[in-house]
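Student: Quick one, what's the 3D model for this:
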Amino acid sequence: MAPSKAPDSSRRSDRSRRAIHDAALALVTEVGYRRTTIEGIAARAGVGKQTIYRWWPSKAAVLMDAFLDLAGRAAEDAGAGAGAGDTGEPAPGIPDTGDLVADLKLVLRATVDELNDPALEAPTRALTAEGIVDAKLGAAFVHKLLDPQLALYVTRLRAAQEAGDVRADVDPRIALELLIGPLMHRWLLRTLPLTHAYADEIVDYAVGGLAPRT
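Tutor: Take a look at the predicted model:
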């Protein structure tokens, strides 16, 4: 009789982590952040709560990791769907077709779709709200998720400056706030629908102010 194989502990850990991530995201969507508990996440994931505490210090930390994992998977799926010519590899960052307005509209429309996606909306709102009262969580949210995304805008706007499409005296880090700020303001306050048409208008207004003066 062939000897039995020892269980693969790393694979088991990966399965447990994914189950915990999925449970945390599902509960936040279903019952909200306040009513989500470590005990509830453990029960939903089919693990002991000590397993969760071994890897994370709090439910906020669980949700942060779960959201980063979800965002990473969504980015991979989007990149795989878009492709990048004959290489088959996704093009990183914001597209640079030479048309700044078209490129920014493409990205802001995708951001609108993400913010309107029920699977992403609830955890994003939870982390945004909790980050306001929990400075450590807020800093981690900015460092791990927002800063890498905002850096893509800086890179694209600097390329536009080099091409002469944006004034040389414009600070890209401030300029990107003209694009992201209004979008997030409407999303957070839920005052009006978040649409592709609104994203297009933001780009038109912002780029009009960034363009070289003639």
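Student: going forward, measure contacts and count neighbours with C-alpha atoms only.
Tutor: OK.
Student: Compute the number of surrounding residues for residue 37.
Tutor: By other Cα atoms under 10 Å, 16 other residues sit near residue 37.
Student: Contacts only, for the residue nearest the centre of the chain.
Tutor: The centroid of the chain falls nearest to residue 71 when counting by Cα atoms, centre = their mean (5.1 Å). By Cα atoms under 8 Å, 6 or more residues apart in numbering, the contact set of residue 71 is empty.
Student: Which secondary structure state is assigned to it?
Tutor: Judged by DSSP: H, G, I helix; E, B strand; the rest coil, the three-state class of residue 71 is helix.
Student: can you check residue 97 too?
Tutor: coil.
Student: Hmm, it is touching residue 106, no?
Tutor: No - counting by Cα atoms under 8 Å, residue 97 does not reach residue 106; the two are 11.1 Å apart.
Student: The two: which has the busier surroundings?
Tutor: Ranked by neighbour count (other Cα under 10 Å), residue 97 and residue 106 place residue 106 first, with 17 against 9.
Student: Now do the helix or strand encompassing the more buried one: everything it contacts.
Tutor: Per DSSP states H and E: residue 106 is located in helix 100-116. Helix 100-116 has contacts (Cα under 8 Å, 6+ apart) with 94-97, 120-121, 160, 165, 183, 187, 194-196, 199-200, 203-204, 207.
Student: Can you go through those and name the buried ones?
Tutor: Among the contacts of helix 100-116, those buried by neighbour count (16 or more other Cα atoms under 10 Å) are 94-96, 120, 160, 165, 183, 187, 194, 196, 199-200, 203-204, 207.
Student: The helix or strand containing residue 12: what's the following helix or strand?
Tutor: Assessed by DSSP H and E, residue 12 sits inside helix 9-31. Next in sequence after helix 9-31, counting helices and strands by DSSP H and E, comes helix 38-45.
Student: Following up with a second sequence; could you model it the same way so I can compare the two?
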Amino acid sequence: MAKKPAPDSTRRSEKSRRAIYAAALALVSETGYAKTTIEGIAARAGVGKQTIYRWWSSKADVLLEAFLDLGEQAAERAGQSGQETYGIPDTGDLAADLKQVLRATVDELLDPAFEAPARALTAEGFVNEEVGREFVAKLLEPQLQLYVQRLRSAQETGAVRPDVDPRIALELFVSPLAQRWLQHTGPITHAYTDTLVDYALYGLAPR
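Tutor: Okay, the predicted model is just below:
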């Protein structure tokens, strides 16, 4: 009598992990961070609480990892369609490169699958210092460092003054976009971020 193949625990674990990611992002989007619980995530994902606690120590860890995975999945889809998958392009044209990546950021911010959990986690980061630190360290700062690298590359080619601090300079176009998105002070569009880049690189004085 032929033996049945043993269950693939790796595949089962990955399926559970995916279900937990989806449940966590859905719940935080629907109810906010404060009302999202490990119990609720487990119930929505169809797993036991012990499964979640085996992999993560808190709901913050679950949500941050789920959010990171969301970005990785988007990057993978972009790669499959031939788009830039990670980082900021370096074509030699700094303005064009910055405009390209900021346009992609606008598209991401306007994607409901990304926007709802991003708003929930960002809002919680303002009132919960621990979550805020984790959000910055794991999600925000690695992205900002990509801008730092691109601006340093531009300094090497003479496109940016050598005395400019890249970490401060990037805030000229990243921070206004973030503020407008968070506070709904105006529409966020490709034209808007293109203008931010022009103002940041060329200033406000007559040319």
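Student: TM-score of the superposed pair?
Tutor: Between these two chains, after superposing, the TM-score reads 0.91 (TM-score structural alignment, normalised by the length of structure 2); 205 aligned residues with a Cα RMSD of 1.9 Å.
Student: rewinding a little: and the helix holding residue 12 of structure 1 against structure 2, how far off on average?
Tutor: Once fitted to structure 2, helix 9-31 of structure 1 is off its aligned match by 1.3 Å on average (mean Cα distance after the TM-score superposition for structure 1).
Student: do stretch 109-116 of structure 1 as well
Tutor: For stretch 109-116 of structure 1, the mean deviation from structure 2 after alignment is 0.8 Å (mean Cα distance after the TM-score superposition for structure 1).
Student: In that stretch, which residues are buried?
Tutor: Buried residues in stretch 109-116 of structure 1, counting neighbours by 16+ other Cα under 10 Å, are found at 109, 111-116.
Student: Pull up the aligned stretch in structure 2 for it.
Tutor: Counting by TM-score structural alignment, stretch 109-116 of structure 1 falls onto residues 103-110 of structure 2.
Student: Over to stretch 145-153 of structure 1?
Tutor: Against structure 2, the aligned range for stretch 145-153 of structure 1 is residues 139-147 (TM-score structural alignment).
Student: Now do the helix holding residue 12 of structure 1: which elements does it pack against?
Tutor: Judged by 3 or more Cα pairs under 8 Å, 6 or more residues apart in numbering; DSSP states H and E, the packing partners of helix 9-31 of structure 1 are helix 38-45, helix 59-82, helix 118-133.
Student: can we see that at 10 Å?
Tutor: Helices and strands in packing contact with helix 9-31 of structure 1 are listed as helix 38-45, helix 49-55, helix 59-82, helix 118-133; criterion 3 or more Cα pairs under 10 Å, 6 or more residues apart in numbering; DSSP states H and E.
Student: So which bit of structure 2 is that helix matched to?
Tutor: Mapping helix 9-31 of structure 1 onto structure 2 (TM-score structural alignment) gives residues 9-31.
Student: buried residues in the matching stretch?
Tutor: For stretch 9-31 of structure 2, a neighbour-count test (16+ other Cα under 10 Å) marks 16-17, 19-29 as buried.
Student: dump the residue contacts of residue 203 of structure 1.
Tutor: The contact partners of residue 203 of structure 1, taken as Cα atoms under 10 Å, 6 or more residues apart in numbering, are 100-106, 108, 178-180, 209.
Student: which of these lies closest to residue 56 of structure 1?
Tutor: The nearest member of the contacts of residue 203 of structure 1 to residue 56 of structure 1, counting by Cα to Cα, is residue 180 at 30.8 Å.
Student: What's that closest one aligned with over in structure 2?
Tutor: Using TM-score structural alignment, residue 180 of structure 1 sits opposite residue 174 in structure 2.
Student: Which one of the buried ones among the contacts of helix 100-116 of structure 1 is nearest to residue 148 of structure 1?
Tutor: Residue 148 of structure 1 has its nearest neighbour among these in residue 94, at 11.9 Å by Cα to Cα.
Student: Could you report the separation of the closest one from residue 108 of structure 1?
Tutor: Note on residue 94 of structure 1: its distance to residue 108 of structure 1, by Cα to Cα, to the nearest Å, is 10 Å.
Student: now swap in residue 114 of structure 1 and tell me
Tutor: Using Cα to Cα, residue 114 of structure 1 is found at 10 Å from residue 108 of structure 1.
Student: Now render the helices and strands packed on helix 9-31 of structure 1 as JSON lines, adding distance to residue 174 of structure 1.
Tutor: Shown next, in JSON lines, are those (distance: least, Cα to Cα, whole Å):
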{"stretch": "helix 38-45", "distance to residue 174 of structure 1": "39"}
{"stretch": "helix 49-55", "distance to residue 174 of structure 1": "37"}
{"stretch": "helix 59-82", "distance to residue 174 of structure 1": "25"}
{"stretch": "helix 118-133", "distance to residue 174 of structure 1": "21"}
